[in-house]
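1. Fold the following, please.
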Amino acid sequence: MTDAPRDPELPRGVALAWGVAANPQRGPKRELSIERIVEAAMEIADAGGLAAVSMASVATSLGFTTMSLYRYVSAKDDLVLLMGEAGFGVPPETVAEADGWRDGLLAWSRAQVDVYRRHPWLLDIPIGGGLPATPNNIAWLDAGLAVLEGTVLDPHERVAVALLVLSHTRWQGTIERSYVAAAAAAGTSPDELDTAAANLLAQLITPEAFPEVHRALLAGAFGPEGGDPFAFGLDRILDGIRQYLDTRPADATVPPPAAPADPPEIEHDPKVREAGKAVREAEKALREARKREREARKAAVSRRA
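-> Next comes the predicted model:
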């Protein structure tokens, strides 16, 4: 008789996140706990980034040996997973209380940006393949999907919309973190950093060489007065979703995505190879000319200074 298939064993970190992992049999006078370990690791990451977190650094901050931690968390990867779970927490009630799907997605996105601002190291946690596997991560996804309930979107489309907004939100968190780090290193503010960068570009960019960038510079598009590009981008994403909702019949079915087309075959014609070589040489010459132009502009700026 064939044995019944066994349920797959949960990874230790996932089991800890769900609270279904076996507790350690031994511990240093029960003064240590998974919660204390994760909290200490998050404090280290908040101060020095995810790279500063190690089992040894966490143990030192708690006043225990590294081996003591391994009785609770068997690997650093499990600790990072639990840090991410605690760092994200649960989505705020403002998402569920929002008026309509658009306000709901706006609240959902803004709440995630706030999380990245509190714990920038969350952006350094690798995104694993497949679905989220821990309770808080699933709660965030569930909250994003819930605001789309009542629309004509089917479950596949709701997931796609949530991922679209999530990708924009994560990119905003990444860029904002870079600005804050660069400003801190320069001893200035992100807005002042923007202004200084725009002033530098204004000395290098000419309307003849880069007409569109020059026009944007004159309009102040690269400075703090240019407004919030992330809010603008998210609004346009939501406009697109609104248009799709307005034009999609409630009973429509979404066709599966088309398979990628095979790349066109290029005949092995000597003329084709010669033309390709000529293009590459022209591109190389253009790059070299632009390099010389940048060097000349840099020298001119140095002389004026």
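2. contacts, neighbours, all on C-alpha from now
-> Fine.
3. helices or strands next to the longest helix seen in the chain in the packing?
-> The longest helix of the chain (DSSP state H) is helix 270-304. On a contact count with 3 or more CA pairs under 8 Å, 6 or more residues apart in numbering; DSSP states H and E, helix 270-304 meets helix 190-204.
4. Show me what the very next helix or strand once past the helix it packs on is in contact with.
-> Going down the chain from helix 190-204, the next helix or strand is helix 211-218, by DSSP states H and E. Applying CA atoms under 8 Å, 6 or more residues apart in numbering, the external contacts of helix 211-218 come out as Ala198, Leu201, Ala202, Ile205, Thr206, Pro207, Phe222.
5. at 7 Å what do you get?
-> Contacts of helix 211-218 from elsewhere in the structure, counted by CA atoms under 7 Å, 6 or more residues apart in numbering, are Ala202, Ile205, Thr206, Pro207.
6. most surrounded residue in those?
-> When neighbours are counted by other CA atoms under 10 Å, Ile205 leads these with 18 neighbours.
7. re the thing from before, just the buried residues of the longest helix of the chain, please?
-> Residues of helix 270-304 classed as buried: none (neighbour count, 16 or more other CA atoms under 10 Å).
8. quick one, it and helix 190-204 angle?
-> Helix 270-304 and helix 190-204 are oriented at 110 degrees to each other (axes from the mean of the first three to the mean of the last three CA atoms, to 10 degrees).
9. what residue lies at the spatial centre of this protein?
-> Taking CA atoms, centre = their mean, the centroid of the chain lies closest to Arg170, which sits 2.9 Å from it.
10. and that one, how far is that from Tyr70?
-> Using CA to CA, to the nearest Å, Arg170 is found at 32 Å from Tyr70.
11. likewise Glu149?
-> For Glu149 relative to Tyr70 (CA to CA), the value is 43 Å.
12. Please give the structure of this sequence too, so both can be compared:
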Amino acid sequence: MTPPYARIAAELRRRITEGELAPGDRVPSTRQVAAQWGVALATATRALAELRREGLVRAESRVGTVVAEPPPALPPASGAAAPPGDRVRVAAPAPRDGDAARRRPGAGAERELTRERVVRAAIEIADAEGLPALSMRGVAARLGVAAMSPYRYVGSKDDLILLMADAAFGELGYPGDAPEGWRERLEIAGRTLWAIFRRHPWLAQLSPLGRPLALPGLTVHADWALAALDGLGLDPATVLDVHILLYSHVQGLAINLEREAQIAAATGLSEEQWMDVQGPALSAIARSGRYPAFAKVIGGLGEDGYDFRLDDLFELGMRLLLDGVTCLVERSRASGRD
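-> The predicted structure is shown next:
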């Protein structure tokens, strides 16, 4: 019997080759495939990985899996003009003795495989499809190697996720000549973390605040923030509190990046489309008279309405947080003078 992943890949392949899905169109996500065909996420991941291996689809960050552009037509080998619209295929030369072994599928990729390549391939999958879509088999398919090959470099999926997080957090660092003001330094820390979470939204899902990850790549950000707060007269516990509040502000907003992508994939609705669906219900609540403050704010928005932007909320939160720390530092210095 044909395995389920192959049947799914065959159906999606048919949709692509027959033009039902055009280049750039989104292919059903891993979760959508799993729900539509009634299979496990691992099976859905393997089906999409098969299409990626064939070059029919590609992963696009924060969009998902989309149909790849077809390769350009090759020129006629004989110099004769090709029929309009036809793609010319050039026959491969007959293999020489020993070529079969050297051209074995994945043989070159196996020789070039490293831990860094395994980690980078896993990050690309998580960036495009979310952490639930990640599997060791999917990483192997993306790299074009045997299913068990990544285990030579990474012991388990949990180990792989930690390596991914360490690498992702380590992508951005800090300037060697730090600003003198603590506020500027904390602001740099917040913006650097936000940029990393923007690149890799799945990072926000890994660990709650009370269970910090012991990763060198993440500790770099903590060390910068703690150094910014050094010498301000705050006790060590308060310094840690401020650092955790800064991190939680960034992480708390970033959680919504991944959740929004998951909900959009599951429902097929963008944020704007979702609000269009919910609009009548929200208007009814505002007109009910039971929530006057809510009705006043909603009515005051006018025809332009409200644009929900996480980047704007990040900026506002940073200003309020840093203003609060300013008051805390001034109060600590004032009590020290008394």
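13. The second structure: which residue goes with the residue nearest to the centre of the first structure?
-> Using TM-score structural alignment, the partner of Arg170 of the first structure in the second structure is Gln251.
14. wait, doesn't that match sit right on Ala204?
-> Yes: counting by CA atoms under 7 Å, Gln251 of the second structure does reach Ala204; the two are 5.5 Å apart.
15. The match of Arg170 of the first structure in helix, strand or coil?
-> Of the three states, Gln251 of the second structure takes helix according to DSSP: H, G, I helix; E, B strand; the rest coil.
16. ok, it - contacts?
-> Counting by CA under 7 Å, 6+ apart, Gln251 of the second structure makes contact with Ala204.
17. wait, isn't Asn136 of the first structure in contact with Gly89?
-> Yes: assessed by CA under 7 Å, Asn136 of the first structure is found in contact with Gly89 at 5.8 Å.
18. Look at those two and report which has more neighbours.
-> Asn136 (20 against 15).
19. ok, and the closest non-adjacent residue to the corresponding residue of the second structure for that one?
-> Alignment note (TM-score structural alignment): Asn136 of the first structure maps to Gly217 of the second structure. Leaving aside its sequence neighbours, Gly217 of the second structure sits nearest to Gly170 (CA to CA, 6 or more residues apart in numbering; 4.4 Å).
20. how near is the one you found to Ser149 of the second structure?
-> Counting by CA to CA - Gly170 of the second structure and Ser149 of the second structure are separated by 25 Å.
21. What residues sit buried inside stretch 103-110 of the first structure?
-> Buried, per 16+ other CA under 10 Å, within stretch 103-110 of the first structure: Asp103, Gly104, Leu105, Leu106, Ala107, Trp108, Ser109.
22. list the contacts for the residue mapped onto the second one from the second structure?
-> What that stands for is Gly104 of the first structure. Matched to the second structure by TM-score structural alignment, Gly104 of the first structure sits across from Arg185. By CA under 7 Å, 6+ apart, the contact list for Arg185 of the second structure reads Ala178, Pro179, Ala228.
23. Show me those residues that map onto helices.
-> Ala228.
24. Looking at the first structure, which of the contacts of Arg185 of the second structure hold up?
-> Retained contacts for those in the first structure, judged by both residues aligned by TM-score structural alignment, their matches' CA atoms under 7 Å, are Pro179, Ala228.
25. Narrow the contacts of Arg185 of the second structure to those that are buried.
-> Ala228.
26. In a markdown table: the contacts of Arg185 of the second structure, plus distance to Asp166 of the second structure.
-> Listed next are the contacts of Arg185 of the second structure as a markdown table, based on distance: CA to CA, whole Å:
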| residue | distance to Asp166 of the second structure |
| --- | --- |
| Ala178 | 23 |
| Pro179 | 26 |
| Ala228 | 22 |
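27. Closest one of the contacts of Arg185 of the second structure to Ala100 of the second structure?
-> Ala178 (57.5 Å; CA to CA).
28. Which stretches in the second structure count as strands?
-> Ranges of strands within the second structure are 57-60, 64-67, based on DSSP state E.
29. The last one maps to which residues in the first structure?
-> With TM-score structural alignment applied, strand 64-67 of the second structure matches no range in the first structure.
30. So which elements touch that strand?
-> Contact analysis of strand 64-67 of the second structure by 3 or more CA pairs under 7 Å, 6 or more residues apart in numbering; DSSP states H and E lists strand 57-60, helix 115-129 as its packing neighbours.
31. Of these, which is nearest Arg46 of the second structure?
-> In terms of CA to CA, the element of those nearest to Arg46 of the second structure is helix 115-129, at 12.0 Å.
32. thinking again about what came up before, can you lay out the helices and strands packed on strand 64-67 of the second structure as JSON lines showing distance to Ala47 of the second structure?
-> Output for these, formatted as JSON lines (distance: least, CA to CA, whole Å):
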{"stretch": "strand 57-60", "distance to Ala47 of the second structure": "11"}
{"stretch": "helix 115-129", "distance to Ala47 of the second structure": "14"}
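33. May I see the ones you listed arranged in CSV, with mean neighbour count and distance to Ala100 of the second structure as well?
-> Output for those, formatted as CSV (neighbours: other CA atoms under 10 Å; distance: least, CA to CA, whole Å):
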stretch, mean neighbour count, distance to Ala100 of the second structure
strand 57-60, 22, 27
helix 115-129, 21, 26
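34. so what corresponds to the residue nearest to Gly217 of the second structure in the first structure?
-> So, by TM-score structural alignment, Gly170 of the second structure is matched to Gly89.
35. Could you double-check that that match sits in contact with Pro135?
-> No: applying CA under 7 Å as the test, Gly89 of the first structure and Pro135 come out as separate, 9.2 Å apart.
36. Helices of the stretch 51-200 of the second structure, start to end?
-> Secondary structure of the stretch 51-200 of the second structure (DSSP state H, counting those that start in this stretch): helices at 99-102, 107-112, 115-129, 136-143, 157-169, 182-199.
37. Ok, which of those comes nearest Leu320 of the second structure?
-> Closest among the helices of the stretch 51-200 of the second structure, using CA to CA: helix 182-199, at 11.6 Å.
38. what's the offset of that closest one from the middle of its chain?
-> Remark: helix 182-199 of the second structure is offset 18 Å from the chain centroid, using CA atoms, centre = their mean, to the nearest Å.
39. What of stretch 275-291 of the second structure?
-> The answer for stretch 275-291 of the second structure is 33 Å, by CA atoms, centre = their mean.
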